[in-house]
Each structure stands twice: as structure tokens, then as C-alpha cells.
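Visitor: could you work out the structure for the sequence below:
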Amino acid sequence: MNYRKLHFFFALSHLFFSVEPFTPAERYSHTSALVENKLYFLGGDGEFYSNEVFYLDLSQQFYAEYPSWTDLTANSGMSIKSSWAAAALTINDNNPTVYLVGGIMYNQNNEDSFTSLVYAFIPKSGQWNKPVIKGTEPARRRQFQIAADDFGNIYVFGGGADKYVGSQNLQVFNDMAILNTADLTWSYGPIVNAPSPRGGHSATLISNGVIVYIGG
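Guide: Got it, this is the predicted structure:
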């Protein structure tokens, strides 16, 4: 091996070994969705508001201390910085879609940048869109969880509104908005005997079709 080739080899080796894996910054108020064997994480707040999209491949073994993250932000980052939103997976026509609902929505200057209550992420293409939804849209809100059934319905219950989501007054909700993702329409469920207004709760759809709300 001549000196020129040797120098080129060392240069490539240095370049290769200097590349570090993606490590997400510490954060809270992000949301996540499991799509097949990939656990996607969206947005969040920490030292900064985030538009990041990254996932952990659960089909591969990994050490909990050093998980192998895959960052999609360069090509599939959100057009907004998102925190305190909720996410749910639906599958219509064999096409998995992650719906991101509500939350704080900021632009690059960390200013309120609300243009749509709902964003849709298509994992197969890595693309985002703002679906056009018919019906009466629920009020903007944050700090809630959503549940999706096998028919493509997403159930939005509770949450709170304040200046960070464009509300002049502090509000806490106990309405039930239902997004039908098959035909993209909003409807509303009954509120008779509904839990008290709340935010920060969990929402879990169990096998008998009942959604269990805990805490808040």
C-alpha cells in the first residue's frame, strides 16, 4: 500500500469512527405511538421545543442504557414544534397513520403557530399532512390522552386550555369529541355521567370496547 492510499484509508477510518449515533436530548411533554415494531416519539419540551421525529426499533435487541435511536427529523420532522399533544395510531385500508391532536404548537421563533388541530403522519412515506376534517372542531387544548378503536375512530376527552393554546381564560374540558378517520368527520358523544373536567389523565381502550380514564 503506497503512502497516498494509506493516508486516504486513515482519513476514511477517522471519518467513519467520528460519526456518533443520534441521542435525543432530555425532554418531557412529548408523545409517542407504536407502529408495528417501531415506537415513534414526537416533539416534546426540555431545553427547547421540539419538532423531532425519531423511533426505537423494538424488533432488535438493545441495551436499555444505550438504545439505538433512528432520527427522521431531517426528512420527516414536523412543520411545528409540538408539546403536550396526544397521538394515536389508526389503520385504514392497510395504511397506518399516526394522528397528532392538539397541544402547544410553536414556529421556529417559539411563537404560537396554530393552523390545524390535527396533523397526520404516514410512517411508510415519512410524510406529514393536515387533513381537512368536516364538522365542528373541538376547542384547542393540551395535556390529554386519546384512544383509537379498530374502526378508525379517535376519542378526545378532556384536556385544558390556557394562553399557550390561544385561550384568554383557563379552561378545563370534559367533552367527548370523536374523530372518524375513515371519512374525516368530527362528532360528539354524550356527556351524561361523564367524569369531571380534567387534564393530565390517561386513556386506555380495553378489550371490551370501554375506554378507562384514570387520574388527572
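
Visitor: can we go C-alpha only for contacts and neighbour counts from here?
Guide: Fine.

Visitor: quick check: the residue lying closest to residue 42 once chain neighbours are set aside vs residue 75, distance?
Guide: Spatial nearest neighbour of residue 42, excluding adjacent residues (C-alpha to C-alpha, 6 or more residues apart in numbering): residue 53 at 5.0 Å. The gap separating residue 53 from residue 75 is 9 Å, by C-alpha to C-alpha, to the nearest Å.

Visitor: follow-up on the earlier one: which residues does the residue nearest to residue 42 contact?
Guide: Neighbour list for residue 53: 40, 41, 42, 43, 71, 72, 73, 76, 77, 78 [criterion: C-alpha atoms under 8 Å, 6 or more residues apart in numbering].

Visitor: ok, the residues you listed vs residue 5, which is closest?
Guide: Sorting the contacts of residue 53 by how near they are to residue 5, with C-alpha to C-alpha, puts residue 71 at the top with 33.6 Å.

Visitor: what's the longest helix in this structure?
Guide: With DSSP state H setting the assignment, residue counts place helix 3-17 as the longest helix in the chain.

Visitor: return the distance of that helix from the chain's centre.
Guide: With C-alpha atoms, centre = their mean, to the nearest Å as the basis, the distance from the averaged C-alpha position of helix 3-17 to the chain average is 41 Å.

Visitor: next secondary structure after that helix?
Guide: Heading C-terminal from helix 3-17, the first helix or strand you meet, by DSSP states H and E, is strand 27-28.

Visitor: pretty sure residue 212 sits against residue 204.
Guide: Yes: here residue 212 reaches residue 204: they are 5.2 Å apart, a contact under C-alpha atoms under 8 Å.

Visitor: quick one, which of those two is more surrounded?
Guide: Counted by other C-alpha atoms under 10 Å, residue 212 and residue 204 do not tie: residue 204 has more neighbours, with 15 against 11.

Visitor: wait, the more buried one sits on residue 156?
Guide: No: using C-alpha under 8 Å, residue 204 makes no contact with residue 156, being 11.8 Å away.

Visitor: any residues in contact with both of the two?
Guide: residue 147.

Visitor: elements contacting the longest helix of the chain?
Guide: In terms of contact count using 3 or more C-alpha pairs under 8 Å, 6 or more residues apart in numbering; DSSP states H and E, helix 3-17 is assigned no packing partners among helices or strands.

Visitor: how far away is residue 139 from residue 190?
Guide: Noted for residue 139: a distance of 17 Å to residue 190, by C-alpha to C-alpha.

Visitor: likewise residue 20?
Guide: In this structure, residue 20 and residue 190 are 52 Å apart, going by C-alpha to C-alpha.

Visitor: before we move on, what about residue 105?
Guide: 29 Å.

Visitor: pick out whichever of these two has more residues nearby.
Guide: Neighbours per residue (other C-alpha under 10 Å) separate residue 105 from residue 190, with residue 105 holding more: 27 against 9.

Visitor: second chain to compare with the first, below:
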Amino acid sequence: MLPRRYNNGPSILHLFYVLTLGIFINEVKSFIPAEQYGQSSVLVGTKLYFFGGNRGFTLLSNEVFYLDVSQSFTSEIPPWVDLTSSAAIPFGSSAAAVSLSGTKDNPNIYLIGGLMNYSSVNSPKSLLHSFNTQTLKWDIPDIKGKVPKARMLMKAIVYIGGLNIGEINGIKIVDIAEIYLYDTKSDRWEVMDIYNMVNAQEYIEKNFPKDVNEVIAIDKQLEGSLDLSEYNNLTCVDIGINSRLTSLQLAHSSRITFISICATGIDNFSFLAYTPNIHAVCLPRGGDKIGSASGNAYFSKAIRESCQEKNKLQNSLEKSNRQIQTQLDQEKKKNSDNSQRIKELEQQLANVKQEILSLQSIFQQKQQTFDDQQSQIKELYDITFSNSTYNFTNLKKDIIRLKFQELAPQVRNESANLVQLISEAKNKAGNFSSIVDLILETQKQIVQNSETLKRENLSGKKEAYQTILASSLADEELQTLLNKQTEVLELETHLKSLKLM
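Guide: Take a look at the predicted model:
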């Protein structure tokens, strides 16, 4: 029998097919979360909300979806509800802390920290964002108090501790001994320490006499600045894993070969300039980025390689000196060759006498040339100053005075240009501004020193400073600054010599 029709409309069987097809389509298009980890979750009433996730350190998700646990369902096909199209996180997020606040009728979810902004998702504008489950809107509260540094893997409700990692690969993870409390009514952060911190200077002076060779104070909850300039016998300084330690000072020492300040708050490394024989340096890892570089491991590697290169050069020089000394000792032992050596010396003496005769001939020629030039100068003087008696001394003074007047403004202008270049370089160097002064002083010593060995040692020192500044100043900028300083030093030397004359 054919299916029954009404008013020439579709058959009942046709309607059944359409409804069946609709159900099939809806089932195919139901939301299924992608495979990932690092999602943040919180239960609001009967709805379990999920935020973000990590799909392999290359893409962070900004998804928002929930599961209504009041409904019965199977684990194979949970009834997920996707809110991403209308309520996506403004940035990629993973391993963040979440906490529920507000009233039953107007709940707010707070999303705190975590990994942020991989792939094409926008950069986050705040460490903390709030999400209203009624309006499906994200907001950034007007936060007061001390805001914590970026971190991940915290516990929510009370913001406890965390991992401040800075980067993912190649960087040591740093445990943070802090408890942060966020008051959702006043939008204010408060912080308190888990450990009782210890004044660094007091601890070191109490536990280490000033004549010790090593200061090792790892993970002692030290805080503040540390001055070891009176510890003159040090060979090793290891004060790592003290996150509240902010600065370190050392006296100039050729004995120190190892320094570790890893996992500290120290970001000024100018003390390295006073340790010429350093072999290894362990710098902070996992903290804030320094300058514009992508991690402190780069600085540690660059400084360590520079120090190693300098030590290789010094060892090579010492080896050469030993070889020369050995050759001299061997030469003294060759008594059998003394007679031949005497003949060689007699021949050298004859050659020297011949050279003296040649030099005397050259001197006579130069003297004749000088007499001719003196005569020409007198003629010029008579032409220029016809009414005055020729006086070579006065003429020399007049020439020096004119040259001094010509050179002095040039020195002032070039000095002003140098000051401008130094100021610009320090601004770009940021925390390494003191290194700019050190490299300029080293360049000055190179220019003013004529001894080859000292110049080579100073050049190695300059290269170490150049390596430190490479992340802030381009090679061309730094070379322009050094060239300008050399030019000014030469002009000043010339001007000084004229003034003395």
C-alpha cells in the first residue's frame, strides 16, 4: 500500500527520512574537543567548564566549552557544549589557574597566568582575566597591589607558589616560594613568603671568614645585595637558587675561576669585569628576559665562551714563554759552539760598523737637506715679515699657535659627538650600561699602550665586553663608538703636544 498523503504534501515516509537524516547530521556535527593537555577547568553549578589547552608546544588553544554533569551520558560520547565561537579566550592559554567567584546568579571565573600566546592567537594584555558565565564576556579587572610575575602550574582559589619558567626548552624550571592572594571584591593582589628570608650580607659575614677560598651558599633563602669586595682570597663563588638575591659585588681578583648565580634575581653582571681568569659562569635561568635577548642561557654561553677563549690565549702565551726560556737554557749549555758563536758575533760587529758608516752618510745628506729647508724658511719669512728680523723660534711659536687655534674647536666638536654616542649606547645597553664604560676604558688603554703583550691581553678583554653588548648594540654601532673614541684620543694627544711646545 502506498504511503498516505495530506493536501498533496510529502508522505509520512518522506518526513521520516528527513527527520532521520537531520538527526544523523546533528550527530556528525556535534562538538568533540581536540586531543590536548594543560586545560584549565572549574565546576560552576552542574556545568564543568574547560578553558584552553596545549597541542604540543606549537599551538595553544583559546577554546571554551563545558559538560553538564547533571545529565546522564556515556563516556564514549559526552554531550560537550562549545562556546568558543561567542566566548573564546582572547589569547592562547594552557596550564593556567582558574577560580570561581561571584554570586550564584552572576558567577565569574578568574583565569590566572599559565602559558600564553602561541601561534596566531593575540598576545594577552594582563596576567589575570575574568569570564562571566551569564554574559559570556571576558574582562580585565582594574588590578591593585603587587602583580606576580608570569608563571604556570599554580593551584587556584588561593594563588600558591607556581613555576616561573621564562622559556620552555633548555631553561631550568624555578620553584617560587610565594603565596599570592587575590581579593575578587577589591581587585587587589597581596603576597606573602612561604620561607623566612635571610639577609644575604649578614649570613655570609656570619658563616664565612674573609680569608676563605670559597663562598658556597646554595638555596639559603638569601635576599638583598651581597658585597664580597673584602674577600680577597676567593677562587669559587656559588650562591645559586636564592631568588631574592638582587646584586653581587666583587673586588678585582685573578684567583676567582668559578661563579654561579643561577636562579637568583641578579641581572647586572658588571662584576665579571673584575675576574680576568674566570673559567665558568652560571647565570640566572628561568627569570625575566634580559635586554632583548631570548633567554639568559645565551648570555651564560656567550660569556663562558669568551672567558674560555681569553684563557686559551693566555695559556698559549705562557706556553710560548716556557718554550723560549727552554731554548735559552739549551743555548747556554752549548759550550762546544762558543767559538763559532764568537765568529758570528765578530761578523755582526763588522756589519754594524758598516751600517754606522752608511748612517753617517745618510745623516750628512739629511743635514744638507735641512740646511736647504732652513734657507727656504728664511726666505719665506723675509717675504712675509719684511719689517722684522728673522727669528726661527718666534716663527715656530706663531705656527704652533695657529695650529692650536685651528685644532682646539675640532677637538671640542668631536668630543661632543663622542659624548652623544656614549649616551645613546648606554640607553640601548640598559642593564649593561656599565659595560659600555668598561669597554671604552679598555679601548683607551689599548690606544695608549705600545707593548704588544699588554695590547693582546687588553684586546681579549675588549672582545669579552663586545660579546656581552652584542645583544643590545649592533657591531657597526659599537665599532663606530670605538673609532670615534680613538679619533678623539689622538686629537687630544696632538693638542696636548702643541700646548706643551
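
Visitor: list the TM-score for the superposed pair.
Guide: TM-score for the superposed chains, counting by TM-score structural alignment, normalised by the length of the first structure: 0.74, backed by 186 aligned residues with a C-alpha RMSD of 3.0 Å.

Visitor: ok, residue 114 of the first structure - contacts?
Guide: Residues near residue 114 of the first structure by C-alpha under 8 Å, 6+ apart: 105, 106.

Visitor: ok, the one 5 residues further on next?
Guide: Taking C-alpha under 8 Å, 6+ apart as the contact definition, residue 119 of the first structure lies against 99, 100, 101, 128, 129, 130, 131.

Visitor: between those residues, which sits nearest residue 8 of the first structure?
Guide: Of all the contacts of residue 119 of the first structure, the one sitting nearest residue 8 of the first structure is residue 128; the distance, using C-alpha to C-alpha, is 41.1 Å.

Visitor: so that closest one sits in a helix?
Guide: No: Residue 128 of the first structure sits outside any helix when classified using DSSP: H, G, I helix; E, B strand; the rest coil, being strand.

Visitor: show me what residue 139 of the first structure lines up with in the second structure.
Guide: In the second structure, the position corresponding to residue 139 of the first structure is occupied by residue 149, as judged by TM-score structural alignment.

Visitor: secondary structure class of its match, three-state.
Guide: The assignment at residue 149 of the second structure comes out as coil when based on three-state DSSP.

Visitor: that one: neighbour count?
Guide: Here the neighbour count serves as a burial measure; for residue 149 of the second structure (other C-alpha under 10 Å) it reads 13.

Visitor: swap in residue 98 of the first structure?
Guide: Residue neighbour count, defined by other C-alpha under 10 Å, stands at 21 for residue 98 of the first structure.

Visitor: can you tell me, leaving aside adjacent residues, what's nearest to it?
Guide: Leaving out its chain neighbours, residue 98 of the first structure is closest to residue 89 (C-alpha to C-alpha, 6+ apart), at 4.5 Å.

Visitor: where along the stretch 301-450 of the second structure do the helices fall?
Guide: According to DSSP state H, counting those that start in this stretch, the stretch 301-450 of the second structure carries its helices in the segments 338-384, 392-429, 433-448.

Visitor: among those, which is nearest residue 198 of the second structure?
Guide: So among the helices of the stretch 301-450 of the second structure, helix 433-448 is nearest, using C-alpha to C-alpha, at 28.6 Å.

Visitor: show me which residues of the helix or strand that comes right after the closest one are buried.
Guide: The helix or strand immediately downstream of helix 433-448 of the second structure is helix 452-469, counting by DSSP H and E. Neighbour counts using 16 or more other C-alpha atoms under 10 Å place 455-469 of helix 452-469 of the second structure among the buried residues.

Visitor: so helix 452-469 of the second structure aligns onto which residues of the first structure?
Guide: Going by TM-score structural alignment, helix 452-469 of the second structure sits over no part of the first structure.

Visitor: how many residues are close by residue 156 of the second structure?
Guide: One way to gauge burial is a neighbour count; for residue 156 of the second structure, by other C-alpha under 10 Å, it gives 18.

Visitor: kindly apply the preceding question to residue 152 of the second structure instead.
Guide: As a burial measure, the neighbour count of residue 152 of the second structure was computed by other C-alpha under 10 Å and equals 21.

Visitor: dump the residue contacts of the spatially closest residue to it that is not a sequence neighbour.
Guide: Once its chain neighbours are removed from consideration, residue 152 of the second structure has its nearest residue in residue 114; the separation is 4.0 Å (C-alpha to C-alpha, 6+ apart). When the contact criterion is C-alpha under 8 Å, 6+ apart, the partners of residue 114 of the second structure are 93, 94, 95, 96, 97, 150, 151, 152, 153.

Visitor: so what corresponds to the residue nearest to residue 42 of the first structure in the second structure?
Guide: By TM-score structural alignment, residue 53 of the first structure lines up with residue 64.

Visitor: help me confirm that its match is found in a helix?
Guide: No: assignment of residue 64 of the second structure by three-state DSSP gives strand, placing it outside any helix.

Visitor: separation between it and residue 144 of the second structure?
Guide: Computed as C-alpha to C-alpha, the residue 64 of the second structure to residue 144 of the second structure distance reads 27 Å.

Visitor: coming back round to it: closest to residue 315 of the second structure out of the buried residues of helix 452-469 of the second structure?
Guide: When these are compared for distance to residue 315 of the second structure (C-alpha to C-alpha), residue 457 comes out closest, at 11.5 Å.

Visitor: now do the contacts for the closest one.
Guide: Applying C-alpha under 8 Å, 6+ apart, one finds that residue 457 of the second structure lies in contact with residue 314.

Visitor: before we move on, back to that, how about the residue nearest to residue 98 of the first structure, what's its partner in the second structure?
Guide: The pairwise alignment with the second structure assigns residue 89 of the first structure to residue 100, based on TM-score structural alignment.

Visitor: and for the residue lying closest to residue 211 of the first structure once chain neighbours are set aside, the neighbour number?
Guide: Taking C-alpha to C-alpha, 6+ apart, and ignoring the residues beside it in sequence, residue 211 of the first structure has residue 205 as its nearest neighbour in space, at 4.3 Å. Other residues within reach of residue 205 of the first structure by the criterion other C-alpha under 10 Å amount to 15.

Visitor: for residue 205 of the first structure, give me its contacts.
Guide: Shown here is residue 205 of the first structure, whose contacts under the criterion C-alpha under 8 Å, 6+ apart are 147, 148, 149, 211, 212.

Visitor: strands - which of the residues you listed land there?
Guide: Here DSSP state E is the test, and these give 147, 148, 211, 212 as lying in strands.
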